[in-house]
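Trainee: Sequence first, then the predicted structure, then my questions.
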Amino acid sequence: MFFSCKKILIKASCLIYGTQEEIDNSIKTGLTLPETKIIANPVSYSDFELLCSAEKYADRQNLAKLFNEESLEENLVLTFFSRINYKKGLWDLCLSFLECLKKHNNIKLLIIGLRDDNDLELKIKDEIIPISSNNVVMRSDISGIQAKYLLASSDLFVLPSYQEGFSTAVVEAMSLQVPVLLSRNCNMSFLETLNAGIITDVDAKAISNGIDKFVGLSAVQRKGLADEAFDWITKNASPSTVAFKLDELYNQKVKNYKLT
């Protein structure tokens, strides 16, 4: 599929990417790039105002009910919000979480996922949840605004993917002012430089280290991660910002276009 598109791509006036890492990955394939621009995927117009007002609807109580707890006041809830698939690093995350649970008895893992791999889903139900002491919950029947409510109520969004484009789920989590822990394969390693997220390699030990790092942060430091990520979102992925950048690029290309 890629090679069938290659002839079209090299004829483009400009290729738009979400991050510099995506550009670097294209170059590694041997693709000779025309002009490139980095323009992030925007948070949708319908969700942006709601997402930016997470404090209005973050409901910790509903989150507690999923774990059959009266309160999660002393707990840190890590949320995976993506497809239930090995490619998303979910199995590695589960193993990492169980290891971290031996050291941190205040952490919980919520998996909100679209069914995509029945074998993995059964493996988590059979091998992870029974030994998690009620600290791992997996739900494939929650989506839309209800899922966003729960994500907004979480302490950390985790996506240790093996392969990812510019992830909408990551952008939504950052918009909700929830700190993020991502694999380098999510192509957003720049967040680490900005102190706007925790970036890890894709293996169980590295993910465990990332979780340990987050648990070891103070409440102020965790909020700092979320604030820096939200600042990046407002400057780069708000609907108005992305629309302005696209309009500016389009007008520039039209102005410089020459008939051949």
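Mentor: Here it is on my side, so go on.

Trainee: drop to CA atoms for contacts and neighbour counts, all remaining ones
Mentor: Noted.

Trainee: what's the helix or strand for residue 247?
Mentor: helix 239-256 (DSSP states H and E).

Trainee: Got another one to weigh against that:
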Amino acid sequence: MAILQITHIVDSLNTQRGGMPRSALGLCEAISASNCKVNLCAVDLGNSFGPLLTSSNENVAIHSVPCRKLNYGNLSLPKGFRKMLAKTVQYADVIHSHGIWSLVCHDAAFFSKTLSVPHVISPRGMLEESALRRSAWKKAIAKYCYVLKNLKAAQCIHALTAQEAMSIRRMGLKNPIAIIPNGISLEPFEKARCGDPLQKRTDKKTILFIGRIHPIKGLKHLLTAWARIKNQFSDWEIVVAGPDDDNHLLELQQVARDNQLEDSVIFRQSVYGKEKEELLHSADLFVLPSFSEGFSMVLLEAMASRLPVVISSSAGCPEVVPARAGLLAEPNANSFEQVLSEVLAMTDEERLQMGSNASALVTDRFQWDAVAAQVISLYGWLRGTEEQPSFVYND
């Protein structure tokens, strides 16, 4: 069987750019096990955005060019990116880009058309209504100039969830849509999965959030809800860990001061690798109050760590409810107040059972091996060597 040559493009692999870099790299490493040679092209935004992710996988080659800031105003590209991309796509069987606003993804569409190579676009939640409202005028310009054209020209659009697929259709896009979730490698979380969860309890039980500290993450209504119920649950605290984005941390710290939450809300810097695994292992509940998500990588990591979860209905993982792995809340303070109160009032044993159910859900549905098999099948269909997969929808 011939080796597939796949080129993936993502705007950045810097660690502080959220879950998309980790998800893109994880997918590349997973599909490389299926007779694929993968080139992953990205921009290095510099040390202020954290170090670049790396891979020890010999079938995944990472290419990057330095750039301090992507310029949306004049449609310029980081110096050297197009030349680098041209070398990697000349023998590509499929081009797969992640995100829609970045100009490096615009270049992916250019080479797809020029070389007649199938192009898959993964919007990664960027077409959700709440995401479109952020920096709306800039996105409206980009959409008019190139984004909508690129999306319409793609041979397939990859949605992480059925909810995201609906958002894509609301844009008027008629392309085939492949619904394939994010994946996860379970190995880093074996300590939490195999150990006795009762041994990780501390003096205070921990409600944990890990992610970018950005308005779209809904942390303000989480703190507002907590201010209303904290006196009922004085043996609990909230830990918020992640990089400050858009100077939102100062606003949240002010909310905490205004509501006398300094003794029960802890803000931490970004955590990665072993430090993040230990933080997940020491927590008792994971929360994701976002207004919009593609499909959160850290949510999968939390569930793999046997944590029960409380997530917003916009977080893209409704499966937690039928799996009894957690509860959904609407992305507002009133709903989170009600749902958090319900979960915190449970016994330790009830929450531990929810965490065990969460771990089982991830094991059954979201391991990288299964996700990679679907993506490889999608690539085969686009190249005309396989039948249309059942997870690809034409309407």
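Mentor: That came through fine. Predicted model only: the values in this text are computed from it and were never measured.

Trainee: Let me know the TM-score between chain one and chain two.
Mentor: The TM-score (TM-score structural alignment, normalised by the length of structure 1) is 0.82; 243 aligned residues with a CA RMSD of 2.7 Å.

Trainee: I'd like the distance between the residue mapped onto residue 281 of structure 2 from structure 1 and residue 79 of structure 1.
Mentor: Matched across to structure 1, residue 281 of structure 2 falls on residue 152, judged by TM-score structural alignment. Distance, residue 152 of structure 1 to residue 79 of structure 1, using CA to CA, to the nearest Å: 10 Å.

Trainee: May I ask you to name the longest helix in structure 2?
Mentor: Counting residues, the longest helix found in structure 2 (DSSP state H) is helix 348-365.

Trainee: Tell me the buried residues in that helix?
Mentor: For helix 348-365 of structure 2, burial by neighbour count (16 or more other CA atoms under 10 Å) applies to 351-363.

Trainee: Nearest to residue 342 of structure 2 among the residues you listed?
Mentor: Among the buried residues of helix 348-365 of structure 2, residue 351 lies closest to residue 342 of structure 2 (CA to CA), at 10.8 Å.

Trainee: all helices of the stretch 1-150 of structure 2, in order?
Mentor: In the stretch 1-150 of structure 2, the segments counted as helices under DSSP state H, counting those that start in this stretch are 19-31, 81-89, 103-115, 129-132, 136-142, 148-153.

Trainee: Count the residues that sit near the residue lying closest to residue 11 of structure 1 once chain neighbours are set aside.
Mentor: Closest residue in space to residue 11 of structure 1, ignoring its immediate chain neighbours: residue 34 at 7.5 Å, by CA to CA, 6 or more residues apart in numbering. Neighbour count of residue 34 of structure 1, defined by other CA atoms under 10 Å: 13.

Trainee: Could I get the contacting residues of residue 323 of structure 2?
Mentor: 357-358, 361 (CA atoms under 8 Å, 6 or more residues apart in numbering).

Trainee: Spatially central residue in structure 1, please.
Mentor: With distances taken as CA atoms, centre = their mean, the residue of structure 1 nearest its centroid is residue 170 (2.5 Å).

Trainee: can you confirm that residue is in a strand?
Mentor: No. Residue 170 of structure 1 is assigned helix when assessed by DSSP: H, G, I helix; E, B strand; the rest coil, not a strand.

Trainee: Please say which position in structure 2 it maps to.
Mentor: For residue 170 of structure 1, the aligned position in structure 2 is residue 299, judged by TM-score structural alignment.

Trainee: Would you enumerate the residues in contact with that match?
Mentor: The contact partners of residue 299 of structure 2, taken as CA under 8 Å, 6+ apart, are 286, 288.

Trainee: how far away is it from residue 184 of structure 2?
Mentor: Distance from residue 299 of structure 2 to residue 184 of structure 2, by CA to CA: 10 Å.

Trainee: Likewise for residue 214 of structure 2?
Mentor: Taking CA to CA, one finds residue 214 of structure 2 at 24 Å from residue 184 of structure 2.
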